[in-house]
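>>> just need the structure, nothing else, for what follows:
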Amino acid sequence: MDTTNKLPLEMVYHWETAKKDVRYMTQPVGDGQVVEYTWGRAVEEARRMASYLKSLDLPEKSRIGLISKNCAHWIMTDWAIWMAGHVSVPLYPTLNADTVNYILNHAECDVLFVGKLDDWEMMKPGVPESVRCISYPLSPPNDFETWDDIIRQHAPLAGESHRAADELATIVYTSGSTGRPKGVMLSFGNMAFAATGGIQTLGVGANERMLSYLPLAHVFERTFVELGSLYAGFELYFAESLDTFVKDLQRAQPTLFLSVPRLWVKFQHGVLQKLPKQKLDRLLKVPVLNRLIKKKILKGLGLDKVKLAGSGSAPLSHDVLDWYRNLGLELLEGYGMSENFAYSHMNKPGRTRTGYVGEPLPGVEVRISEEGEVLVKSPATMMGYYKDEEKTREAFTEDGFLRTGDKGEIDELGRLKLTGRIKEIFKTSKGKYIAPAPIENRLMSHDAIEMVCVSGANQTQPHALVMLGEETRPKLADEAFRKELEDSFKALIQEVNRTVDPHEQLAFITVVSDEWSIENSFLTPTLKLKRNVVEDAYQSKVDSWYAQKQPVIWQ
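As a prediction, the model looks like this:
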């Protein structure tokens, strides 16, 4: 069907009749069991919940919170909130109580849907007593009203609720690598434009299958999974847990698969643990084995049916990209922000260039400012920041382009290369500026390194902090292994330093013993490094590291 100018709720009502008895969502419920939702059942449950929300007599366009890992109820809740005339406010399922409290108060949420969560006891103190909570079937134990009871007790909301294109649909609070999260206001028109442009560009149809596991509270998953399935009419599967992830993947057999750099690296490390890189490279050179081995690896990852694989949220190193492409998985990097509903640039099949995030998507205008900042503009661009006119003004140029905060350059085919964050660029004591991202990407080529942070403001040369992969860390007790790893890091420094300008050459690598995680606030909920937190954690030791004059330091 032609989805041009169709808003999200119109698509919900379209599939309610066009695919009434067709399976839409498959939800694991434990012990290998699943519950299947047809389009008809999903829309009916959303209508019943909308009827209940209407019965609460909340002010028009009230903000309603939603905190849960991905599940079928997350998507039905979003629809129900819209049908009832309100605004959805998703919260990451990994937030601490303080941030939960800040968002619920800032958005003035009257109601909160509490879903599948690993650490509800830690979050619960952040929920104000005035907020009415509703529980999903997979929620942690609580005494809230339950989804199942509510939909049993309420008749479906009749008719079709219409919301205007310029109406506020959702407030997405940024994952915030610094400071308090900002509330990005997105309209139904923003969402519709991004979803339509995305599926048309990628040629996505109704026969696709996707596994939804990256947080739906983030625009990357919301645009291409929730809204993508709504506009193309394809099937969604959900993951039960990290332990069952490969099983969940194999059940879904996705044809489209999105992930973030840290997880692509983890998948690769998992393969290389079983089949070391040198051996794999050697086997792939044998013509009779080449296709067999590639197929076996992709099947083991649950990705053998994937025709389009995407990576976003942060840059992926060239080596990792090339490794997957060599296996026959054309991994396409894209680029977007919460502020434009993840709709900005994307590599297209057959037109990729390593190190570039691709061409502007249809309807996106882009230019580079005199300072080298990437500026973008499209109908997917946000309405502004909720309750923050000053930050909204700062986010735009006078002619309405969004300031991305990223530095970049454009090649002759219009493909964009990101060269670092404007705010991340630091100055050495010699007065030279360093953009850390390109150096970090080079270091990530080492298969023992999971995360890296290049730093060194006001020092003579930069240095790198690296966190090893979880497979590598336990082996450090073996002296021979540690010596071999140290030698490989010395070689890595020499290799990187040959490829960068003299002022960018690394003084040393420090291997940290800490694990950088969401729980200890080193990472955002989308697994991006909080650079300021990492730097602050080791600041007191930096001078002594430089004084050691060693290429590799074990912290």
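
>>> going by C-alpha atoms from here, please, whenever you check contacts or count neighbours.
OK.

>>> and Pro438, what does it touch?
Neighbouring residues of Pro438 by C-alpha atoms under 8 Å, 6 or more residues apart in numbering: Thr419, Gly420.

>>> let me know the helix or strand that it is in.
helix 436-443 (DSSP states H and E).

>>> what's the offset of that helix from the middle of its chain?
Here helix 436-443 shows a centroid-to-chain-centroid distance of 20 Å under the convention C-alpha atoms, centre = their mean, to the nearest Å.

>>> the next helix-or-strand element following that helix: how far from the chain's middle?
Counting by DSSP H and E, the element after helix 436-443 in chain order, helix or strand, is strand 449-455. Mean-position distance between strand 449-455 and its chain equals 19 Å (C-alpha atoms, centre = their mean).

>>> burial count for the closest residue to Asn290 other than its chain neighbours?
Take Asn290 and drop its neighbours on the chain: the residue closest to it by C-alpha to C-alpha, 6 or more residues apart in numbering is Leu284, 4.5 Å away. Leu284: 18 surrounding residues under other C-alpha atoms under 10 Å.

>>> number of nearby residues for Met83?
24.

>>> ok, now Arg163?
So Arg163, with other C-alpha under 10 Å, has 20 neighbours.

>>> you'd agree it is in a strand?
No - looking at Arg163 with DSSP: H, G, I helix; E, B strand; the rest coil, it is coil, so not inside a strand.

>>> let's see this one next to it:
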Amino acid sequence: MSLITPLESFYQQVEKRPDKIFLKQPVDGDIKTYTWKGFDDQVRRVAAGLHKLGLEKGSHISILSKNCAEWFIADMAIMLAGCVSVPIFPTAGKDTIQYVLKHAGCKAIFMGKLDDADAQFAAIPDEVPTIGFSYVKDMANISWAEMLEHEPLEGNPIPDLDDVMTIIYTSGSTGNPKGVVHPYRSISWAASNSLKELNVDENDRILSYLPLAHITERVLIESASFYSASEIHFLESLDTFQRDIKWCDPTLFVSVPRLWTRFQMGVLAKMPQKKLNILLSIPIINKIVAKKIREQLGLNSARLCASGSAPISPSTIRWFARIGVQISEGWGMTENSAYGTSCVPFRLDKVGSIGRPYEGVTLRISEDGELQVKGPCNMREYYLEPEKTAEVFTEDGFLRTGDKGEIDNEGYVRITGRLKDIFKTAKGKYVTPVPIESLLMENSNIEQVCVTGSSLKQPIALVVLSDEAKTLPKDEIEVSLRKTLEKVNGKLESHQVLDRIVVLEEPWTIENNLLTPTLKVKRHVIEEKLDGVINQNHKGDVVFA
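Purely as a prediction, here's the structure:
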């Protein structure tokens, strides 16, 4: 079958199933629905509005908002108008917003659901018109209602596969973000092929809540929905998450390690692990209990669950598997359309692996142990940065991922760390932190961890406790962490053995700049901020800083 763009597939869906519900958006406790025909009408009105603003073909237009139906509408309208979308993470601060708008040369910006709308609107330069979704009331230059007053744009223009569709700025842990340029060809190939790989069709219901500014949600949820006609649900707010996921009753659910851990802790707060173990060991009763937990989580209909963005503890995957929630890990990058490997179908014996390469994706290990990937889903370039583009591609066209890894005899890939994260201790020995961090995360009291120690004789672990663990007696936590430390150190080579665990009070968040918008730890920022704690002459193997 020939490759078509999301725009062309959108036309087909409107013609084939005009009255089928496509989007569901909770607003003030009610659900606003959009059929394909209704979606088409708003897309065409907004696209006409963009033309009225004098935005020519190829103009760069930004979107700054949490996920919502209007995000999908704005994105498709940008495509229909022949322009290029430049999404910005809804948590972005002034410096990031201004950098992206200036670097990408954005001619306008859609503004929507935001937690810090006043500050983020203030960051927009006067010369960049703001178009506000309905959630921002009178803050924008042009309201959503005004955009919908335009007569719908006519015709079904078809972009060339080599035209630029989007520029996605990476949420890297160092320096300014890089603008990853994706033509229609790479996104279309990844999104359409994902349907076959993940078996997604019009009968699926998906909750879209991970940032649409991130490549995974953009390609595997939004873009793929234009091909599959799956039903997409959104959140009203984080406070209504539990209600909204139950309303959606998703058949496919993608999350990140931190949220999976939160779900687990929420269950254990109501039912201690010992009691759960007993109930799950009793025939018949175990199925009833497991189903009840899945229903409470809103995941009883989920036939496919996934985790990505960062490593998830194997013990967490095994815990969920016992209650019938099979979490398949996957791996991808902004630079390869989030389309690298997948553990679908789920295999318990491959827990800890990121799976096998998708069909059409070639993956290899370089001499220095780096995972390198090649496929039609790879980006074209970094916007306006030819030197960085040249650095990230090998001479034969493979993308350098920066991840170290290994491949087993069945083709399953295991990531063993990041090349740039490897550090040398004061003894001159190299330490790869990620595998050690994964072992520490087996302790459910630990929510965040960073192994560090380039200035120390032996590495140490900085940890942040889960909210539930913070309510437990200090001596109980200390005993738990000490047991974990002994268990982990028993598996490490002498130069990797952790000298201590340092428990920190302040969590690492996007807001305090210790996490990227995709919840990856900013290792270098943590090391700089906590230099005094790291190099302090602590006493004891478990220290509360």
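
>>> before we move on, back to that, mind checking what the residue nearest to Asn290 of structure 1 lines up with in structure 2?
Here Leu284 of structure 1 is matched to Leu280 in structure 2, going by TM-score structural alignment.

>>> please verify my assumption that that match contacts Lys292.
No - if you go by C-alpha atoms under 8 Å, Leu280 of structure 2 and Lys292 don't touch, sitting 11.9 Å apart.

>>> tell me who's in contact with the match of Leu284 of structure 1.
Each residue near Leu280 of structure 2 by C-alpha under 8 Å, 6+ apart is listed here: Asn286, Lys287, Val289, Ala290, Arg322.

>>> same check on Lys305 of structure 1?
When contacts are counted by C-alpha under 8 Å, 6+ apart, Lys305 of structure 1 touches Gln253, Pro254, Thr255.

>>> residue in structure 2 paired with the last one?
So the one you mean is Thr255 of structure 1. Aligned partner of Thr255 of structure 1 by TM-score structural alignment: Thr251.

>>> could you pull up the residues touching that match?
By C-alpha under 8 Å, 6+ apart, the neighbours of Thr251 of structure 2 are Asp204, Arg205, Ile206, Leu299, Ser301, Ala302, Arg303, Leu304.

>>> same thing with Val271 of structure 1?
Going by C-alpha under 8 Å, 6+ apart, Val271 of structure 1 touches Ile297.

>>> and it? What does it align with in structure 2?
Aligned partner of Val271 of structure 1 by TM-score structural alignment: Val267.

>>> after the helix or strand harbouring its match, which helix or strand is next? Please name it.
Assigned by DSSP H and E, Val267 of structure 2 belongs to helix 257-270. Sequence-wise, the next helix or strand downstream of helix 257-270 of structure 2 (DSSP H and E) is helix 273-280.

>>> can you list the buried residues in that following helix?
Of all the residues in helix 273-280 of structure 2, those buried under the rule 16 or more other C-alpha atoms under 10 Å are Leu276, Leu279, Leu280.

>>> closest to Gln25 of structure 2 among those?
Leu276 (35.4 Å; C-alpha to C-alpha).

>>> that closest one and Glu442 of structure 2, how far apart?
As defined by C-alpha to C-alpha, to the nearest Å, Leu276 of structure 2 lies at a distance of 18 Å from Glu442 of structure 2.

>>> contacts only, for the residue nearest to Leu58 of structure 1 when sequence neighbours are not counted.
Closest residue to Leu58 of structure 1 apart from its sequence neighbours, by C-alpha to C-alpha, 6+ apart: Asp110 at 8.0 Å. Residues counted as contacts of Asp110 of structure 1 (C-alpha under 8 Å, 6+ apart) are Leu58, Ser62, Arg63, Ile64, Gly65, Ser130, Val131, Arg132.

>>> now, those that are in strands?
Residues of those located in strands (DSSP state E): Arg63, Ile64, Gly65, Arg132.

>>> which among those residues count as buried?
In these, burial by neighbour count holds for Arg63, Ile64, Gly65, counting by 16+ other C-alpha under 10 Å.

>>> quick one: what's aligned to the first one in structure 2?
This points to Arg63 of structure 1. In structure 2, Arg63 of structure 1 lands on His60 (TM-score structural alignment).

>>> can you map out the strands along the stretch 1-150 of structure 1?
Counting by DSSP state E, counting those that start in this stretch, the stretch 1-150 of structure 1 has strands at residues 23-30, 33-38, 63-67, 87-91, 111-114, 132-135, 145-146.

>>> cool, the stretch 251-400 of structure 1 as well?
Counting by DSSP E, counting those that start in this stretch, the strands of the stretch 251-400 of structure 1 are 256-259, 308-311, 331-335, 345-346, 359-360, 365-368, 373-377, 384-385.

>>> could you identify the longest helix within structure 1?
What stands out as the longest helix in structure 1, according to DSSP state H, is helix 479-499.

>>> quick one: that one to strand 449-455, angle?
Here helix 479-499 of structure 1 runs at an angle of 50 degrees relative to strand 449-455 (axes from the mean of the first three to the mean of the last three C-alpha atoms, to 10 degrees).

>>> contacts for helix 479-499 of structure 1, please.
Helix 479-499 of structure 1 has contacts (C-alpha under 8 Å, 6+ apart) with 439, 442-443, 446, 475-476, 504-506, 508-509, 551-552.

>>> packing partners for the next helix or strand after it?
Scanning forward in sequence from helix 479-499 of structure 1 by DSSP H and E, the next helix or strand is strand 509-511. If contacts are counted by 3 or more C-alpha pairs under 8 Å, 6 or more residues apart in numbering; DSSP states H and E, strand 509-511 of structure 1 sits against strand 463-468, strand 552-554.

>>> thanks a lot, see you next time.
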